[in-house]
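Peer 1: the sequence and its predicted three-dimensional model are supplied below.
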Amino acid sequence: MNSEDTTIESRLRLEGASFVARRTTTTWEQFLGTLRAALASPPSSSNDFPRPGLTDRELQIAALFASRAAPTTQQIAELLALGTGTVRTHLKRARHRLGAHGLVVSSREELRSGLLAAGYLVEEV
């Protein structure tokens, strides 16, 4: 984890602890105690963060596109009875959502790796 990730995680932990403390305490001392206890806990692993929220269709199209068979967008469109433009739009949105979570997804192989890293795909044995 780089220093920027650590800073972001620390900020998220502080904000979360502050939110909980504001709603569960009545005095300033209780608030500070709750906040200190939450911040004293060890940082979570990066796997505890939610994965990118792909829609079912985005996931379906991205998984097909990233598969070892490497179908074209036209072939995916025919398979799913969709327009080619619709397939491209879903693929673009899936890449954008994965990219927003720090995953590089510019090539088929990177998209496949991103889907694996996000927990959407399981490595074939």
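Peer 2: Cool, the structure landed.
Peer 1: hey, let's count contacts and neighbours off CA atoms from now on
Peer 2: Will do.
Peer 1: now for the longest helix seen in the chain, which elements pack on it?
Peer 2: Secondary structure of the chain per DSSP state H: the longest helix is helix 3-24. Here helix 3-24 touches helix 28-40, going by 3 or more Cα pairs under 8 Å, 6 or more residues apart in numbering; DSSP states H and E.
Peer 1: list the helices and strands the helix it packs on packs on?
Peer 2: When contacts are defined as 3+ Cα pairs under 8 Å, 6+ apart, helix 28-40 packs onto helix 3-24.
Peer 1: just give me the neighbour total for L115.
Peer 2: By other Cα atoms under 10 Å, 24 other residues sit near L115.
Peer 1: which outside residues touch the longest helix of the chain?
Peer 2: 30-32, 34-35, 38-39, 43 (Cα atoms under 8 Å, 6 or more residues apart in numbering).
Peer 1: among the residues you listed, which ones are buried?
Peer 2: Neighbour-count burial (16 or more other Cα atoms under 10 Å) is assigned, among those, to 31-32, 34-35, 38-39.
Peer 1: mind listing what's buried in the longest helix of the chain?
Peer 2: 9, 13-14, 17-18, 21-22.
Peer 1: okay, now the one to match up with it:
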Amino acid sequence: MAWIEPTAGLAATAEAIRQIALGSPPPDTRIDPADPPLAHLTDRELQVLALYVTARGHTPAHLGQVLSLRTETIRSHLERGRARYRAAGVLTNNRAALRRALVADGWALEQQVWIDAGRP
């Protein structure tokens, strides 16, 4: 994958496309891949964990209502997500630790980002 600035111009864009077609993107267009997440979560686990760690402090019962799932199903997703982090050597025994793990993996934003954006 490569990024070409919109202001690069026609000649530079054509050269970048030629380089990419040859299998060698120009150095100024390379994007370093992000580190892979520590825990490989399912889409539903990620959805539940991300909602659970918000500043609003949603309960499993409330998340069950919002997602149209039983409370026990929500708790199961929470436990499986935490177990996946434990297996990766990350402690997530409370909401704050779970949030830090999700932030480190790029699945959640730091609380200060929300505050700076004027969000609760």
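Peer 2: Perfect, I can see it now. It should be emphasised that the depicted structure is a prediction, and the values quoted were computed from it without experimental measurement.
Peer 1: just to revisit the earlier point, the longest helix of structure 1 aligns to what range in structure 2?
Peer 2: Matched against structure 2 by TM-score structural alignment, helix 3-24 of structure 1 finds no partner residues.
Peer 1: and P50 of structure 1, how many neighbours does it have?
Peer 2: P50 of structure 1 is flanked by 9 other residues according to other Cα under 10 Å.
Peer 1: specify the local secondary structure of it.
Peer 2: For P50 of structure 1, the assignment made with DSSP: H, G, I helix; E, B strand; the rest coil gives coil.
Peer 1: and whichever strand or helix holds H62 of structure 2, what does it pack onto?
Peer 2: Element membership for H62 of structure 2 (DSSP states H and E) is helix 60-67. The contact analysis (3+ Cα pairs under 8 Å, 6+ apart) places helix 60-67 of structure 2 against helix 43-52, helix 71-87.
Peer 1: next, the mean deviation of it compared to structure 1.
Peer 2: Superposed on structure 1, helix 60-67 of structure 2 shows a mean distance of 0.3 Å to its aligned residues (mean Cα distance after the TM-score superposition for structure 1).
Peer 1: which one in structure 2 is aligned with I76 of structure 1?
Peer 2: Mapped onto structure 2 by TM-score structural alignment, I76 of structure 1 lines up with L63.
Peer 1: try R51 of structure 1
Peer 2: Match for R51 of structure 1 (TM-score structural alignment): L38.
Peer 1: residue contacts, its match?
Peer 2: Contacts of L38 of structure 2 (Cα under 8 Å, 6+ apart): 85, 88, 105.
Peer 1: just confirm G106 of structure 2 is within a strand.
Peer 2: No. G106 of structure 2: not assigned to a strand; according to three-state DSSP it is coil.
Peer 1: quick one: neighbours of the aligned residue in structure 1 for it, just the number.
Peer 2: In structure 1, the residue paired with G106 of structure 2 is G119, using TM-score structural alignment. Number of residues near G119 of structure 1 (other Cα under 10 Å) recorded here: 13.
Peer 1: quick check, central residue of structure 2?
Peer 2: Residue closest to the mean C-alpha point of structure 2, counted by Cα atoms, centre = their mean, is W107 at 2.2 Å.
Peer 1: quick revisit: I'd say the match of I76 of structure 1 and L49 touch.
Peer 2: No. L63 of structure 2 lies out of contact with L49 (Cα atoms under 8 Å); the separation is 10.0 Å.
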